[in-house]
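Undergrad: I'll drop the sequence and a predicted model, then ask my questions.
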Amino acid sequence: MSLIGEERKDYILSQINSEGKVMTNKLVEALQVSSETIRRYLEDLEEANKLKRVYGGAVKMNRSQEEPSHMNREVLNADEKRKIGKAAAALVEDNEIIFIDDGSTTLQMIEHLLDKEYLTILTNSIPALFALIDYKNRDLYSGEIIFTGGKVSSLQSRVVGSLAESMVEHFYADKAFISIDGMIIDKGVTSFDEERGQLAKKMMKHAKMNVVVADHSKIGLVQFYKMADLQEIDVIVSGVPVPEDWKAELERVCVQWIESE
């Protein structure tokens, strides 16, 4: 593989984003350069805060082990999230019952659901609830709204906990739309928060189809709580193409990847 230095670094970052890590020996083989050259590339990328070097290679930079507040999440990758929300909403049919979790990406679905007829939306997201109430009061949304009660997380503007989980147990949905905090091919989809992740697991268990929405920053990351394996997901909607080295495994477990436009 004949690549100039900057292109080689781009290749390394591409591998980091898809796998979450790179190994020096594999990069030597793939790029056909010396281990000393790879070491210099990794040093340069670490200085640029693009990755973190570890023994034998490097891992993706995880800028925070804590979940940003809902307000901060809304403005991160906002344009990409709007496009993902629109593409995810296109999967919803008239007369369906759907779960929408508290993610800032799933929130972007709401405005694109207004033309659906006889829809029932169940959510634990306080901003989604307020948006739906506003649209309903202005006669822009004609469907039903069901809000899961429970413990309120004011920082994240959501409801979680055992009461919310118990309420979800009483419903079955056609589709569940779930936001995630990390996704990697061999570790599935993950969340910063155990309570949020547990409620999402309940939603997915009670839905006929599970749709994960994820902007590019979530791909290749692993967070604290495992929400599901990839084979428990039916569709992934993202703002970027499927990583090349994920294609075979996603096909094996029958997961469809939709790139938003």
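TA: It's in.
Undergrad: from here on, contacts and neighbour counts on C-alpha atoms
TA: Fine.
Undergrad: How about residue 190, nearest residue that isn't a chain neighbour?
TA: In this structure, residue 190 finds its nearest non-sequential neighbour in residue 226, 4.4 Å apart by CA to CA, 6 or more residues apart in numbering.
Undergrad: Against residue 153, how distant is the spatially most central residue of the chain?
TA: With distances taken as CA atoms, centre = their mean, residue 214 lies nearest the centre of the chain, 2.9 Å away. According to CA to CA, to the nearest Å, residue 214 stands 22 Å off from residue 153.
Undergrad: before we go on, here's another structure to hold up against the first:
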Amino acid sequence: MYQEERLVSILEFLKKNNRISVEQICSLFHVSRDTARRDIVRLEEEKAIIRTRGGAILPSVSHEVKNYSSRLQMVSEEKKIIGKKASSLIYRNDRVILDASTTVQACAEQIANISCTVITNSINQAEVLSSKPEVNIQLLGGTLQKEHRFLYGASVVEKLSEYHVDKVFIGVVGISDRGLTIAHEEDGVVKRKMIEQAKQVIVLADHTKLGITDFYGFADLQQVDILITDKTPTKPFQYLLDKYNVELLTADQDREGVS
């Protein structure tokens, strides 16, 4: 096998297993330790890996979070079907919290016009729900994060502590064995308080968020009751959810009829 072919195979192994050792390269490709080390050096020079003692790992991936308006323009079919499934869990007389994410907005857009109370720190969710006469809206006041269109700060957290609700619907940038993560600390602090005030915690995440760990962790998996996603996760991820007693709802069966 030529070196170029071997380097591609090493990267494929890393994508599946996160790390590789010199011994594994020797065993997998029947090469000497010197050859394996040269492969690692070459990949490091190309900035494809990070060299570790005795092997290599993939570099961390920074997940750029576009501003809210840009994300709204890219709301996918997956988010819409997740939103539809989530909205079906909101019943008459429920008191719920909706956070400020585009996936949760897909839920807000599909909530039935029924008598219920929605508490939110999202000016977008409030605007969407204002067209539903039966829905009572409590908009949390605080500092406006203009780019991502959510309200945050001590006043938001303090006001949240006064509410005790049936359900909270939370969007994430990543959900993994590290728990729930988000890009911005001020957003995460509010989400953490929202979770504390709810009897049932429902996380909305399309399949690209599964197994991802982003910058700021705001909750552990044992705090989550339900995960709604669009595709059946991998077996290891399903085992992770089972370990923490997280109920999995896959919304792909609801795809038909969503526009």
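TA: Yep, it's here. Treat the numbers as computed from the prediction; the structure is a model and nothing was measured.
Undergrad: Which parts of the stretch 101-250 of structure 1 are helices?
TA: For the stretch 101-250 of structure 1, the helices defined by DSSP state H, counting those that start in this stretch cover 126-137, 162-168, 194-205, 247-252.
Undergrad: Looking at those helices, which is nearest to residue 177 of structure 1?
TA: helix 194-205 (8.4 Å; CA to CA).
Undergrad: ok, the residue nearest to the centre of structure 1 - contacts?
TA: 84, 105, 179, 180, 181, 236, 237, 238, 239 (CA atoms under 8 Å, 6 or more residues apart in numbering).
Undergrad: which residue packs closest to the residue mapped onto the fifth one from structure 2, ignoring adjacent ones?
TA: The alignment partner of residue 181 of structure 1 in structure 2, by TM-score structural alignment, is residue 173. With sequence-adjacent residues excluded and distances taken as CA to CA, 6+ apart, residue 173 of structure 2 is closest to residue 182, at 4.9 Å.
Undergrad: Could you report the distance from the one you found to residue 239 of structure 2?
TA: Relative to residue 239 of structure 2, residue 182 of structure 2 is positioned 23 Å away (criterion: CA to CA).
Undergrad: Give me the more crowded residue out of these two.
TA: Each of residue 182 of structure 2 and residue 239 had its neighbours counted (other CA atoms under 10 Å), and the higher figure belongs to residue 182 (22 against 13).
Undergrad: Number of residues surrounding the counterpart of the residue nearest to residue 190 of structure 1 in structure 2?
TA: Alignment note: residue 226 of structure 1 maps to residue 217 in structure 2; criterion TM-score structural alignment. Using other CA under 10 Å, residue 217 of structure 2 has 21 other residues around it.
Undergrad: ditto for residue 130 of structure 2
TA: By other CA under 10 Å, neighbour count at residue 130 of structure 2 equals 13.
Undergrad: What of residue 69 of structure 2?
TA: 12.
Undergrad: Repeat that for residue 111 of structure 1.
TA: 18.
Undergrad: of the contacts of residue 214 of structure 1, closest to residue 72 of structure 1?
TA: residue 105 (12.3 Å).
Undergrad: For the counterpart of that closest one in structure 2, which non-adjacent residue is spatially closest?
TA: Mapped onto structure 2 by TM-score structural alignment, residue 105 of structure 1 lines up with residue 103. Nearest non-adjacent residue to residue 103 of structure 2, counting by CA to CA, 6+ apart: residue 79, 5.4 Å away.
Undergrad: So that neighbour: helix, strand or coil?
TA: Using DSSP: H, G, I helix; E, B strand; the rest coil, the structure places residue 79 of structure 2 in helix.
Undergrad: contacting residues around it?
TA: By CA under 8 Å, 6+ apart, the neighbours of residue 79 of structure 2 are 103, 106, 205, 206, 230.
Undergrad: Now the two most distant members of the residues you listed.
TA: Farthest apart among the contacts of residue 79 of structure 2 - using CA to CA - are 106 and 230, which lie 13.1 Å from each other.
Undergrad: joint contacts of the two?
TA: What both residue 106 of structure 2 and residue 230 touch, as defined by CA under 8 Å, 6+ apart, is the set 79, 82.
Undergrad: Which residue ranges of the stretch 51-200 of structure 2 form strands?
TA: With DSSP state E, counting those that start in this stretch as the criterion, the stretch 51-200 of structure 2 has strands at 55-57, 95-98, 116-120, 135-139, 143-145, 150-152, 165-171, 174-176, 179-182, 198-204.
Undergrad: Flag every buried residue along the last one.
TA: The neighbour-count criterion (16 or more other CA atoms under 10 Å) identifies 198, 200, 201, 202, 203, 204 as the buried residues of strand 198-204 of structure 2.
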